[in-house]
Structures are given as structure tokens and as C-alpha cells.
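Colleague: sequence first, predicted model second:
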Amino acid sequence: MPSDTTPAGLRERKKEETRRLLLEGAARLFKERGFEATTAADIAAYANVSVRTFFRYFDGKEALLLPDGVEIFSYVEQALAARPADEDPFDAVCNALLAAAEPFAASTLTALSHPLEDIERVVTARLVQAFSEFEERLTVLVQRRLPPDTEDGDLEAAVIAGAALSAVRAVLRTRRTRRASGIDDRGPAPLLRAFAILRGIGADHGGPG
């Protein structure tokens, strides 16, 4: 097995260092110049790489505003796996997403001195897309938590996953609108309220509660 001092190991370390510098440069330049005024070339120059190299790591400057989708999914999956096996599946999903809320909020955006509406829009759109893409995977994870003899277990899992992620999407959109109005609601509180609203809707219509 090659050691960390072999050419292959050095290449991997170089890649990680380049990625780190690109992320660091984006955070600093977005803060100093603003999102719109910063270009991919500016970020590449900070990391001392070419623009072509920049696009090998990221598909655009918007991609530097958030963690990779794979990282987001992995975090939610780990949080869900850590929930008690006998916990209600909907509660387990809600609690896992709540556990993930803070790391998502701690994106590059929160480091900016003056967050701009265009950045809020990009961040919201990317998170909404990421959670939508995660719905099928989350459905599978939820179904594994259901008793094997659950009637229409696949449907129940899909409804739970869809409802929980819809709440997340609603919170993201509402949060952007509130911040545009000067209302700061960082943290998991809005998501917690959204889940309570979901439960209330079920109770009001005779659903499980």
C-alpha cells in the first residue's frame, strides 16, 4: 500500500490543500468585495491556480457557498442512525434534520459581514435542490425504521420523508423572506415550529398525533 509520502499521496494532499484555499479565498473575497463582484478568476488567483483548475473542483462560485451535497446527506444519515431504534419514525426524521440545521446555517453565508439578497437566494435554491434530491434516499432510511409488517410501509416512509423535507424547504424560503425584511431567525427554532405545524395539521384532520 502506498504511503503518504509517495507521489499518489502527495497528489491527494495537494488536491485537499487546493480545495481548502479555494474555499478560504471565496469566504474572504465574498466578505471583502461582495458575492456579485467576486469572480471565479479572483478565487482561483487567491489559491494560485488557473481558472481551469478552479472548475475542476467547483462548477461555479455558487458552489462555494455550501458544503457538498454528499456531505449534507452524510450528516443527516448519521444523525438519523444515531436516533433510538424505538423512536417514532417521524420524530426520528425531524430530530435528525434539526441536528443538521445548525451546520447548514454555518455556511460561508454566516461569515459575511453584510449578507446580500442574491446570496440568500442562491443558498436557499441550492439547499432546496439538495433536500429534494435526498428525498428518495431518506425514504429508504425511514422505511428501514418501520416494523417489517407495516401496512403500505413504502408509502408511509415516502410520506414521512416528503413531509419532513417539505417542512425544511418551507423554512428555507420563509427564512430568506424574513431576512430580506431585516428579521434574523438563525438556528433550528423555525424548523422546530414547522414540524409542530405539521403535527398540528395531522391532529386537526384526525391523523396520528
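Modeller: That came through fine. Residues are numbered from 1 along each chain as shown.

Colleague: hey, let's count contacts and neighbours off CA atoms from now on
Modeller: Will do.

Colleague: can you pull out the helices in the chain?
Modeller: Per DSSP state H, the chain carries helices over the ranges 7-33, 40-46, 51-57, 69-81, 89-105, 117-145, 153-180, 189-204.

Colleague: do you know which of the ones you listed lies nearest Ala63?
Modeller: Ala63 lies closest to helix 117-145 among the helices of the chain, at 8.4 Å (CA to CA).

Colleague: which elements pack onto that closest one?
Modeller: helix 69-81, helix 89-105, helix 153-180 (3 or more CA pairs under 8 Å, 6 or more residues apart in numbering; DSSP states H and E).

Colleague: A further structure is provided below for comparison with the first:
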Amino acid sequence: MVTRTTGPGLRERKKDQTRHALRETAAGLFAERGFLQTTVADIAAAANVSERTFFRYFDSKEALLLPDSAELFARIEEAFLARPAHEDPLRAACAALGDAASYFATSSLTALAHPLGEVREHARAGLSRQVADFEERLTELVRERIPPDLPDADLEAAVIANCALSAARAVLRTLRNRREAGLQVDPENLLPRAFDILLGIGDASR
């Protein structure tokens, strides 16, 4: 007897594809037109779905400003665990975030790099909560790379995790400031540059 794939699996894959398409479409429109100038109708039309379908996946367009934290942070965690065991924890954390940068670029998180006036406060607050939650997990991962008998190992792990994530947040802030000033931006190279600066500070202090 041939075993057939059950329907729910296919339906879930289609739902994931639609959700991903809406996120990517929104990211492109937010980057092109700005958040306030983009409507739910615009997003639905560009993604070839109805507005009713849109609201099956997201409560509002503000919800699209928040990345799928579970998927995003899983990518970063996977990249961190794949780093060489002997690698310095700070370098490993920076490299893991850098490896996930391509996902940042294709998610609606890029909208947060636009001027603050275009982003609703509760969306920024939601992202801050997500980052705070992941900071705890990244701290745990870093702690596993630090010798347990090292004095203040818990503090060192927390500082490393906070610094790596702060560098990523600094990139978003810099992008917003440069756009507000009417300057050209190069988001692809800013994150590696931020990590180079951070690692340079660490090397200089030794």
C-alpha cells in the first residue's frame, strides 16, 4: 500500500508560503513608498491576495514590521552553534548575526531602518521585547563557550550578547539617521562594518 502525504501538511506549507510572500511584499513596499504611504490594500494587491486573506495572517500592517521572531532567532542560534568551538565568543556572536543578515534584508525588519516618524510606537516596542527575549537566549549560548570557573562568567556572557545585538541596533539607527539627512545608504556593508568596529574596540582593550 502506498502511503500518501496527508492534506494538512500541504495546507500548512501553502500558509507559510503566503505569510512569507506577504512579508516580502510589505518589506519592498515599505522600503519604496514608506510605511505610512503603504496601505493594506496595496500589500494585498501586490501579493495577489485579497484584503480578507491578508487579515487571516496579520491583524494590521503594523504587525508586518515585526519579524517572525521564532524563525529569525532560530537562524541566528543555528549559525552561532555552527561556529568553531575554539572561536572567541564575541566573534562567534558577531559572525552568527552576520550570517543571518541576508534574512534581515529580505524581511520587513528593513522598514525599521526608515525614519522613526514612519514607524508606529507599538511596533518598535514589540521589536524591543523580542530582542530582549533573544538577548537572554544568546547570553545562555555565549555562557556555554566560557569556562564555567571563570570569574563573573555570567556577567561576561551578558555583556558579549548585549554588545553584539547593540551593534545590530546601531546599524538600524544609523540607517534611519542617514536617510533623514538625505544621505545615500549602503545597508549591506553597514552590519559587517559595525562588527569590525566592535571587535576592534575589544582588541584594543587587551
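Modeller: On my side now, so go ahead. Keep in mind that what you see is a predicted model, and the values were worked out from it rather than measured.

Colleague: tm score of chain vs chain?
Modeller: Taking TM-score structural alignment, normalised by the length of structure 2 as the basis, the two superposed chains have a TM-score of 0.73; 196 aligned residues with a CA RMSD of 3.5 Å.

Colleague: closest one to Phe58 of structure 1 among the helices and strands packed on helix 117-145 of structure 1?
Modeller: Closest approach to Phe58 of structure 1 among these is made by helix 69-81 (12.2 Å; CA to CA).

Colleague: the closest one vs structure 2, mean deviation?
Modeller: Its matched residues in structure 2 lie on average 1.2 Å from helix 69-81 of structure 1 after superposition (mean CA distance after the TM-score superposition for structure 1).

Colleague: now that helix against helix 117-145, angle please.
Modeller: Between helix 69-81 of structure 1 and helix 117-145, the angle comes out at 40 degrees (axes from the mean of the first three to the mean of the last three CA atoms, to 10 degrees).

Colleague: what about helix 69-81 of structure 1, distance to the chain center?
Modeller: 9 Å (CA atoms, centre = their mean, to the nearest Å).

Colleague: matching residues in structure 2 for that helix?
Modeller: Using TM-score structural alignment, the residues of structure 2 aligned to helix 69-81 of structure 1 are 69-81.

Colleague: which residues does the matching stretch contact?
Modeller: Residues from elsewhere that reach stretch 69-81 of structure 2 (CA atoms under 8 Å, 6 or more residues apart in numbering): Ala92, Ala93, Ala95, Ala96, Leu97, Asp99, Ala100, Tyr103, Gln130, Phe134, Leu138.

Colleague: okay, the helices of structure 1 in CSV with distance to Ala63 of structure 1 and mean neighbour count next?
Modeller: Listed next are the helices of structure 1 as CSV, based on distance: least, CA to CA, whole Å; neighbours: other CA atoms under 10 Å:
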stretch, distance to Ala63 of structure 1, mean neighbour count
helix 7-33, 10, 16
helix 40-46, 11, 19
helix 51-57, 9, 14
helix 69-81, 10, 16
helix 89-105, 14, 19
helix 117-145, 8, 17
helix 153-180, 17, 18
helix 189-204, 24, 16
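
Colleague: which residues does Asp196 of structure 2 contact?
Modeller: Applying CA under 8 Å, 6+ apart, no residues qualify as near Asp196 of structure 2.

Colleague: quick one: it from Leu22 of structure 2, how far?
Modeller: Distance, Asp196 of structure 2 to Leu22 of structure 2, by CA to CA, to the nearest Å: 34 Å.

Colleague: contacts only, for the aligned residue in structure 1 for Val131 of structure 2.
Modeller: Matched by TM-score structural alignment, Val131 of structure 2 corresponds to Phe131 in structure 1. By CA under 8 Å, 6+ apart, the contact list for Phe131 of structure 1 reads Leu165, Arg169.

Colleague: same check on the one 5 residues further on?
Modeller: Glu136 of structure 1 makes contact with Ala158, according to CA under 8 Å, 6+ apart.

Colleague: distance of it from Glu12 of structure 1?
Modeller: Relative to Glu12 of structure 1, and taking CA to CA, Glu136 of structure 1 is found at 32 Å.

Colleague: cool, and Pro188 of structure 1?
Modeller: In terms of CA to CA, Pro188 of structure 1 sits 36 Å off from Glu12 of structure 1.

Colleague: likewise Thr53 of structure 1?
Modeller: The spacing between Thr53 of structure 1 and Glu12 of structure 1, counted by CA to CA, is 15 Å.

Colleague: repeat that for Arg186 of structure 1.
Modeller: As judged by CA to CA, Arg186 of structure 1 and Glu12 of structure 1 stand 36 Å apart.

Colleague: got it, and Ile119 of structure 1?
Modeller: Ile119 of structure 1 is 31 Å from Glu12 of structure 1, by CA to CA.

Colleague: please apply the same query to Pro190 of structure 1.
Modeller: 40 Å.

Colleague: what of Gly153 of structure 1?
Modeller: Taking CA to CA, one finds Gly153 of structure 1 at 43 Å from Glu12 of structure 1.

Colleague: try Arg28 of structure 1
Modeller: For Arg28 of structure 1, the distance to Glu12 of structure 1 - CA to CA - is 24 Å.
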